[in-house]
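Undergrad: Sequence first, then the predicted structure:
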Amino acid sequence: MPQVISRDGTSIAYEQVGSGPVVVLVGGGLDDGAENRPLAQELAEDFTAVNYARRGRAGSSDVQPYALEREIEDLAALIGATGGSAHLFGASSGGALALEEAAAGLPIGKIAVFDVPYAIGDTAVQTWQAYGRQLRAALARGERGEALKLFMRLAGASEQDIAGAEGSPMWPQLLKLAHTLAYDAACLGEGPPPATRLSTIEQPVLVATGVGVDPHMAGLPGGFFGPAADAIAGCLPYAERRTLDVREHTVNAKVLAPVLTEFFRA
């Protein structure tokens, strides 16, 4: 995989397919770049799709200390290496990062986000902030497995689901990514959408969700992502709010690609 060097010396690994305007895909929690690979292939029919491993994941390195600003610098370096400007798509916490990158003034065209898990309401904010404290404590103790379990509980997984995941062949790979859960938490901040920063985004933004909660996240309150998306759209000067006929948190690439293609080409 080609790599680009970020400002602090971190090497960011990426894949590039297709031709045309550049679209960078920003992964979410526990994604090492594999999740967006099918979407990159679908978008490659109309765009240069750039799918990258965020710092600390897969082939990307991880110069410390971490700060959200370093991830913004990572994308700046990636955009500079792949054409000088780009549209963005971010899923889940990657959507929050994409919005932060746009607010930072990077050379970005349009932005599309899906299921950004900002916390709406006092109970959700308190739950999120408690998770953040527990996550930082677990990682400080080196308890990566506990960090993963905290995240899964937050995402609505049952104890049975967690036990199944812990016994699966994927668990060792997830353990390698567990420290990056703190990075995703930083992208989401204190919980609610950062209204002041989002209000400075001048580009058109597609804010999308599905029609309900993913069955694998059944422990979440009903309609969890919808109020967050409504709040995001309410902060943005130029927002298009859409509800897709899907329930999955990780949307099938063949379903999502036409929606993104229509938005980015308009």
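TA: It's in. Numbering: from 1, shown residues only.

Undergrad: all contacts plus neighbour counts: C-alpha atoms, from now on.
TA: Will do.

Undergrad: quick one: V22 and V50 touch, right?
TA: Yes - counting by C-alpha atoms under 8 Å, V22 sits close enough to V50 to count as a contact (7.0 Å).

Undergrad: Can you get me a residue count around the residue lying closest to R37 once chain neighbours are set aside?
TA: The shortest distance from R37 to any non-neighbouring residue, by C-alpha to C-alpha, 6 or more residues apart in numbering, is to N51 (6.7 Å). Neighbours of N51 under the rule other C-alpha atoms under 10 Å: 26.

Undergrad: Contact partners for N51?
TA: Residues touching N51, when contacts are defined by C-alpha atoms under 8 Å, 6 or more residues apart in numbering, comprise Y14, E15, Q16, V24, L25, V26, G33, N36, R37, A40.

Undergrad: Now render these as TSV, adding secondary structure, neighbour count and distance to A77.
TA: Conversion of the contacts of N51 to TSV gives the following (DSSP: H, G, I helix; E, B strand; the rest coil; neighbours: other C-alpha atoms under 10 Å; distance: C-alpha to C-alpha, whole Å):
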residue	secondary structure	neighbour count	distance to A77
Y14	strand	20	12
E15	strand	15	14
Q16	strand	20	15
V24	strand	28	12
L25	strand	27	14
V26	strand	26	14
G33	coil	21	17
N36	coil	25	20
R37	helix	18	20
A40	helix	24	19
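
Undergrad: Identify, from those, the entry nearest to A98.
TA: When the contacts of N51 are ranked by distance to A98 (C-alpha to C-alpha), V26 comes first, at 6.8 Å.

Undergrad: State whether the closest one and S92 are indeed in contact, as I suppose.
TA: No - under the criterion of C-alpha under 8 Å, V26 lies out of contact with S92, with a separation of 9.3 Å.

Undergrad: and the gap between the residue nearest to P237 when sequence neighbours are not counted and A231?
TA: In space, and not counting its chain neighbours, P237 is closest to S199: 6.2 Å by C-alpha to C-alpha, 6+ apart. Counting by C-alpha to C-alpha, to the nearest Å, the gap from S199 to A231 is 12 Å.

Undergrad: here's the one I want to compare it with:
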Amino acid sequence: MYGHSSGAILAIEAAAAGLPITRLAVYEPPYTADPEHPTPADDLGLQAALDAGDPAAAAALFLRITGMDDAAVGYITSAPFWPGLVHLAPTLPHELALTGDGVPPRERLAAITAPTLALAGGRSPAWAARAAQAVASSVADGRVLTVPGQDHDVDQAVLAPLLADFFRGR
């Protein structure tokens, strides 16, 4: 099974619940908690922005929650795909609910027996590498792979051969 971002958390939870998963690969599950600067995501006003009818503000806030700086948020909000992200803003509270407090659930991860590959992009924010390391060190058979030159929007042409090797048992 493979999952990316919040899909990675869903894959992790499925494996931890005992589904018959023989190999698990996850790319940047958004466990974004910074042990040096904890900020509960639910205190940041995302739901309030949605309740106020401002999905663009909610989407921009979500980007900041994931660790993007103002320059990156400015770039994304002016990109052609921005309206699509704004359209998805009502789903963002669900994304945050998946991550809970942003801390990897080490006890549930310990229940995973399938070989697990936790990937993070070499150009991703620091939380991505922390999350990959936490996942890999918490499962019985885990390893970390940093994908050079990639960020959260990983190039599928770069990722596919890495996943193929892992799922083939290499």
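TA: Looks like it arrived, so ask away. The structure presented is a predicted model; accordingly, all values stated were derived computationally and were not measured.

Undergrad: Would you map the strands across the second structure?
TA: The residue ranges that make up the strands of the second structure, judged by DSSP state E, are 2-4, 24-27, 116-121, 142-147.

Undergrad: Dump those to TSV, plus distance to D54 of the second structure and mean neighbour count.
TA: Shown next, in TSV, are these (distance: least, C-alpha to C-alpha, whole Å; neighbours: other C-alpha atoms under 10 Å):
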stretch	distance to D54 of the second structure	mean neighbour count
strand 2-4	27	18
strand 24-27	30	26
strand 116-121	31	26
strand 142-147	35	19
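
Undergrad: Go through those and name the closest to L44 of the second structure.
TA: Evaluated with C-alpha to C-alpha, the strands of the second structure place strand 2-4 nearest to L44 of the second structure, the distance being 23.9 Å.

Undergrad: The closest one vs the first structure - mean distance after superposition?
TA: Plainly put, strand 2-4 of the second structure ends up 1.4 Å away from its match in the first structure on average once the two are laid over each other (mean C-alpha distance after the TM-score superposition for the first structure).

Undergrad: helices and strands around that strand, which ones?
TA: Using 3 or more C-alpha pairs under 8 Å, 6 or more residues apart in numbering; DSSP states H and E as the contact test, the elements touching strand 2-4 of the second structure are helix 6-16, strand 24-27.

Undergrad: can I get those in CSV with distance to G122 of the second structure?
TA: Formatted as CSV, those follow (distance: least, C-alpha to C-alpha, whole Å):
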stretch, distance to G122 of the second structure
helix 6-16, 18
strand 24-27, 12
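
Undergrad: Just name the most buried of those.
TA: When you average the neighbours per residue for each of those (mean count of other C-alpha atoms under 10 Å), strand 24-27 leads with a mean of 26.

Undergrad: which bit of the first structure covers that one?
TA: Across the first structure, the stretch matching strand 24-27 of the second structure (TM-score structural alignment) is residues 111-114.

Undergrad: Quick check: that stretch compared with the second structure, mean distance?
TA: Relative to the second structure, and after both are superposed, stretch 111-114 of the first structure has an average distance of 0.9 Å to its aligned residues, where the measure is mean C-alpha distance after the TM-score superposition for the first structure.

Undergrad: neighbours around the nearest residue to G191 of the first structure once chain neighbours are set aside, how many?
TA: The shortest distance from G191 of the first structure to any residue that is not its chain neighbour, by C-alpha to C-alpha, 6+ apart, is 4.7 Å, and that residue is A119. Neighbourhood size, A119 of the first structure [other C-alpha under 10 Å]: 24.

Undergrad: Also A41 of the second structure?
TA: Neighbours around A41 of the second structure, by other C-alpha under 10 Å: 21.

Undergrad: who's in contact with it?
TA: Per C-alpha under 8 Å, 6+ apart, neighbours of A41 of the second structure: I65, L96, D101, G102.

Undergrad: Dump those into CSV; add neighbour count as well.
TA: Shown next, in CSV, are the contacts of A41 of the second structure (neighbours: other C-alpha atoms under 10 Å):
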residue, neighbour count
I65, 18
L96, 19
D101, 17
G102, 22
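
Undergrad: So which of those residues are in helices?
TA: If you go by DSSP state H, those have I65, L96 in helices.

Undergrad: Need the counterpart of D165 of the second structure in the first structure.
TA: By TM-score structural alignment, D165 of the second structure lines up with E262 in the first structure.

Undergrad: try T91 of the second structure
TA: Under the alignment (TM-score structural alignment), T91 of the second structure pairs with T180 in the first structure.

Undergrad: What is the equivalent residue in the first structure for G149 of the second structure?
TA: In the first structure, G149 of the second structure lines up with V246, judged by TM-score structural alignment.

Undergrad: Tell me if I'm right that that match and G210 touch.
TA: Yes - with contact defined as C-alpha under 8 Å, V246 of the first structure and G210 form a contacting pair (4.9 Å).

Undergrad: Need the strands of the second structure in CSV (columns: distance to P38 of the second structure).
TA: CSV is the format used below for the strands of the second structure (distance: least, C-alpha to C-alpha, whole Å):
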stretch, distance to P38 of the second structure
strand 2-4, 23
strand 24-27, 22
strand 116-121, 21
strand 142-147, 24
